[in-house]
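Chemist: below are the sequence and a predicted model; questions follow.
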Amino acid sequence: MNREQFKRALEEKGIVLTKRQLEQFSIYYQTLVEWNEKMNLTAITDKEEVYLKHFYDSVSVAFYHEFKNDKHICDVGAGAGFPSIPLKICFPHLDITIVDSLKKRIGFLEHLAEKLQLENVSFYHDRAETFGKNKQFRETFDIVLARAVARMSVLSELCLPLVKNGGLFIAMKGAQGKEELLKAQKAIRVLGGKVKKTYLLTLPKEGSERTIICIDKMKSTPKKYPRKPGTPNRSPIE
């Protein structure tokens, strides 16, 4: 998917990018490739693949949820900025908070935000388990996003504590998403969530499958969650 195909594909979904926004995606790609030579940010560096498997894939969540009325978004384990930075480029009104456990990646994201001249973006070097206990952030976000971070039972414990009551947790998964969701039913319920809708998406060009899982936050998460760093992964709620 080249830049023009990317632009047209988003237009078909009602997302019209300005010349400046397209320029920001170009800068994003250049910066990602430059920094990837110094540190491991992504295994995908081919331009057309980055536009398809990172940029288009990140923005695809907006095909199923309108971000017009949302303001505060948290991206847990964003890595090289996916999906929240592409969403921020498309929807500049969003206030983005990114949490990542690797300090080097946070350094890249801070540099990227400066290059893209993004406002209202914050980066935190922290484990999701400790970030979710922080009273400043716990249950304050309209939407919490995560893309390919951990299996659903684990991811729910990392993300749902950050979602405000009435807010939304969106997990962006691969083809195995529905299977993971079956095993995560107890965790979602215990943590105060309820599955709202699951969407299936096939990426254009190469046809790989994606699952987008939307979970409503119905009630406050019990205070004991998330548990200590590493515990959710070792002993998921199942």
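Modeler: Structure's in. What do you need?
Chemist: hey, let's count contacts and neighbours off CA atoms from now on
Modeler: Noted.
Chemist: what about residue 70, which SS state?
Modeler: coil (DSSP: H, G, I helix; E, B strand; the rest coil).
Chemist: for residue 99, helix, strand, or coil?
Modeler: strand.
Chemist: check the gap between it and residue 8 for me.
Modeler: Distance, residue 99 to residue 8, using C-alpha to C-alpha, to the nearest Å: 31 Å.
Chemist: more neighbours: these two, which one.
Modeler: residue 99 (21 against 14; other C-alpha atoms under 10 Å).
Chemist: quick one, what contacts that one?
Modeler: Counting by C-alpha atoms under 8 Å, 6 or more residues apart in numbering, residue 99 touches 74, 75, 76, 77, 78, 123, 124, 125, 126, 127, 128, 131.
Chemist: residue 56: what's it in contact with?
Modeler: 6, 10.
Chemist: please state the offset of the lengthiest helix in the chain from the chain centre?
Modeler: The residue-count maximum for a helix in the chain (DSSP state H) belongs to helix 19-36. Mean C-alpha position of helix 19-36 versus that of the full chain (C-alpha atoms, centre = their mean, to the nearest Å) differs by 18 Å.
Chemist: in that helix, which residues are buried?
Modeler: 21, 22, 24, 25, 26, 28, 29, 31, 32, 33, 35, 36 (16 or more other C-alpha atoms under 10 Å).
Chemist: show me what that helix is in contact with.
Modeler: Here helix 19-36 makes contact (C-alpha under 8 Å, 6+ apart) with 3, 7, 41-42, 45, 47, 50, 80, 86, 89-90, 108, 112, 115-116.
Chemist: which of those residues count as buried?
Modeler: Buried among the contacts of helix 19-36 by 16+ other C-alpha under 10 Å: 3, 7, 41, 45, 47, 50, 80, 86, 89-90, 108, 112, 116.
Chemist: do a quick rundown of the strands in the protein.
Modeler: 72-76, 95-100, 121-125, 141-147, 163-173, 193-202, 209-217 (DSSP state E).
Chemist: who are the packing partners of the third one?
Modeler: Under the contact criterion of 3 or more C-alpha pairs under 8 Å, 6 or more residues apart in numbering; DSSP states H and E, strand 121-125 touches strand 95-100, helix 103-116.
Chemist: next, the buried residues of it.
Modeler: 121, 123, 124, 125.
Chemist: another structure for you, compare them:
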Amino acid sequence: MYPEEFRKQLLAEDVALTDQQMAQFDTYFHLLVEWNEKMNLTAITEEKEVYLKHFYDSLLVGLKMALNPQAAICDVGSGAGFPSIPLKILYPELSVTIVDSLKKRITFLQELTDQLGLSNVHLYHDRAETFGQNPAFREQFDYVTARAVARLNVLAELCLPLVKKDGYFLALKAAKSDEELQEAKPAIAQLGGKFIEEKTMALPLSGDERHLLVIQKKKVTPKKYPRKPGLPNKQPIK
């Protein structure tokens, strides 16, 4: 999917990108490839693949969720800024917070947001476990996103404490896994969440499946969660 195909595909979804937004995606692509030579940000570097598997893939969250364009969103472990930075380009009024445990990635994201001229983007070098216990951030976000390979019961403990009551934890998965969802349901319930639905989508051209798991925060998360760094991964909630 080259840039013009990307634009046309979004137009088919009733999303018209401006020339400025297209220029921002172009800058994003070139900066990603440039920095990727110095540090490991992504294995995907071909232009058509970046536009499809990073940019378009990230925007599926907005397209399928009808996001409030003025919401506060937190992206946990966003790596090179996915899905939050493409969403911020699409919805400039979003308030975006990114937390990542690797300082080098935060340095890249700072340079990226400066080059793209994005405001109201807050970057934090921290572990999700400690970030979620910070009262300045705990239960403050309308949406919390994770596009990570960790299992859902682990992601739920890292993300749900940050979601405000009636907000949403949105987990993006490349593969469908009923087993993973069933395994995570006790953790989701203990953390105050409720599984609402799974939205299945196919990427254009490639047909690759994507799964958006929608979990709503129904109750306040017990204070003991998230537990100390490393524990959610070593001993997931059962």
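Modeler: Alright, I've got the coordinates. Worth saying up front: this structure is predicted, and the values here are computed from it rather than measured.
Chemist: what would you report as the TM-score here?
Modeler: The pair, once superposed, lands on a TM-score of 0.98 when counted by TM-score structural alignment, normalised by the length of structure 1; 238 aligned residues with a C-alpha RMSD of 1.0 Å.
Chemist: thinking again about what came up before, and the contacts of helix 19-36 of structure 1, which two are furthest apart?
Modeler: Pairwise distances across these (C-alpha to C-alpha) peak at 25.4 Å, for the pair 7 and 108.
Chemist: quick revisit: what's the angle between the longest helix of structure 1 and helix 103-116?
Modeler: 150 degrees (axes from the mean of the first three to the mean of the last three C-alpha atoms, to 10 degrees).
Chemist: who's in contact with residue 106 of structure 1?
Modeler: Contacts of residue 106 of structure 1 (C-alpha under 8 Å, 6+ apart): 100, 123, 124, 125.
Chemist: out of these, the closest to residue 216 of structure 1 would be?
Modeler: residue 100 (23.4 Å).
Chemist: thought residue 125 was touching that closest one, still the case?
Modeler: Yes - using C-alpha atoms under 8 Å, residue 100 of structure 1 is in contact with residue 125, at 5.4 Å.
Chemist: distance of the closest residue to residue 89 of structure 2 other than its chain neighbours relative to residue 88 of structure 2?
Modeler: Distance criterion C-alpha to C-alpha, 6 or more residues apart in numbering; nearest residue to residue 89 of structure 2, sequence neighbours excluded, is residue 21 at 6.3 Å. From residue 21 of structure 2 across to residue 88 of structure 2, the span is 10 Å (C-alpha to C-alpha).
Chemist: how about residue 136 of structure 2?
Modeler: Taking C-alpha to C-alpha, one finds residue 136 of structure 2 at 22 Å from residue 88 of structure 2.
Chemist: neighbour count winner among the two?
Modeler: A count of neighbours by other C-alpha under 10 Å puts residue 88 above the other of residue 136 of structure 2 and residue 88, at 20 against 10.
Chemist: so who does the nearest residue to that one once chain neighbours are set aside touch?
Modeler: Nearest non-adjacent residue to residue 88 of structure 2, counting by C-alpha to C-alpha, 6+ apart: residue 94, 5.9 Å away. By C-alpha under 8 Å, 6+ apart, the contact list for residue 94 of structure 2 reads 69, 70, 71, 72, 73, 88, 120.
Chemist: what's the answer for residue 15 of structure 1, then?
Modeler: residue 90.
Chemist: per the alignment, name the residue of structure 2 opposite it.
Modeler: Here residue 15 of structure 1 is matched to residue 15 in structure 2, going by TM-score structural alignment.
Chemist: ok, how many other residues are close to residue 4 of structure 2?
Modeler: Residues lying near residue 4 of structure 2 (other C-alpha under 10 Å) number 10.
Chemist: can you give me the distance of it to residue 16 of structure 2?
Modeler: Distance, residue 4 of structure 2 to residue 16 of structure 2, by C-alpha to C-alpha: 12 Å.
Chemist: before we move on, what about residue 212 of structure 2?
Modeler: 23 Å.
Chemist: these two: who's more crowded?
Modeler: residue 212 (22 against 14).
Chemist: my guess is residue 131 of structure 1 contacts residue 137. True?
Modeler: Yes - Residue 131 of structure 1 is within contact range of residue 137, at 7.3 Å (criterion: C-alpha under 8 Å).
Chemist: of the two, who's got more company?
Modeler: residue 131 (22 against 16).
Chemist: now do the same contact list for that one.
Modeler: Taking C-alpha under 8 Å, 6+ apart, we find residue 131 of structure 1 in contact with 99, 137, 138.
Chemist: now do the closest residue to the last one other than its chain neighbours against residue 6 of structure 1, distance only.
Modeler: Same thing as residue 138 of structure 1. Excluding the flanking residues, the one nearest residue 138 of structure 1 by C-alpha to C-alpha, 6+ apart is residue 162, at 4.6 Å. Separation of residue 162 of structure 1 from residue 6 of structure 1 (C-alpha to C-alpha) stands at 32 Å.
Chemist: how about residue 232 of structure 1?
Modeler: 37 Å.
Chemist: hang on, the earlier thing: which one of the contacts of residue 106 of structure 1 is nearest residue 176 of structure 1?
Modeler: residue 100 (23.7 Å).
Chemist: which residue in structure 2 aligns with the closest one?
Modeler: In structure 2, residue 100 of structure 1 lands on residue 100 (TM-score structural alignment).
Chemist: what about that match, how many neighbours?
Modeler: Count around residue 100 of structure 2 with other C-alpha under 10 Å applied: 22.
Chemist: I'd guessed it sits against residue 79; true?
Modeler: Yes - under the criterion of C-alpha under 8 Å, residue 100 of structure 2 makes contact with residue 79 at 7.0 Å.
Chemist: which member of the buried ones among the contacts of helix 19-36 of structure 1 is positioned nearest residue 150 of structure 1?
Modeler: Among these, residue 80 lies closest to residue 150 of structure 1 (C-alpha to C-alpha), at 16.0 Å.
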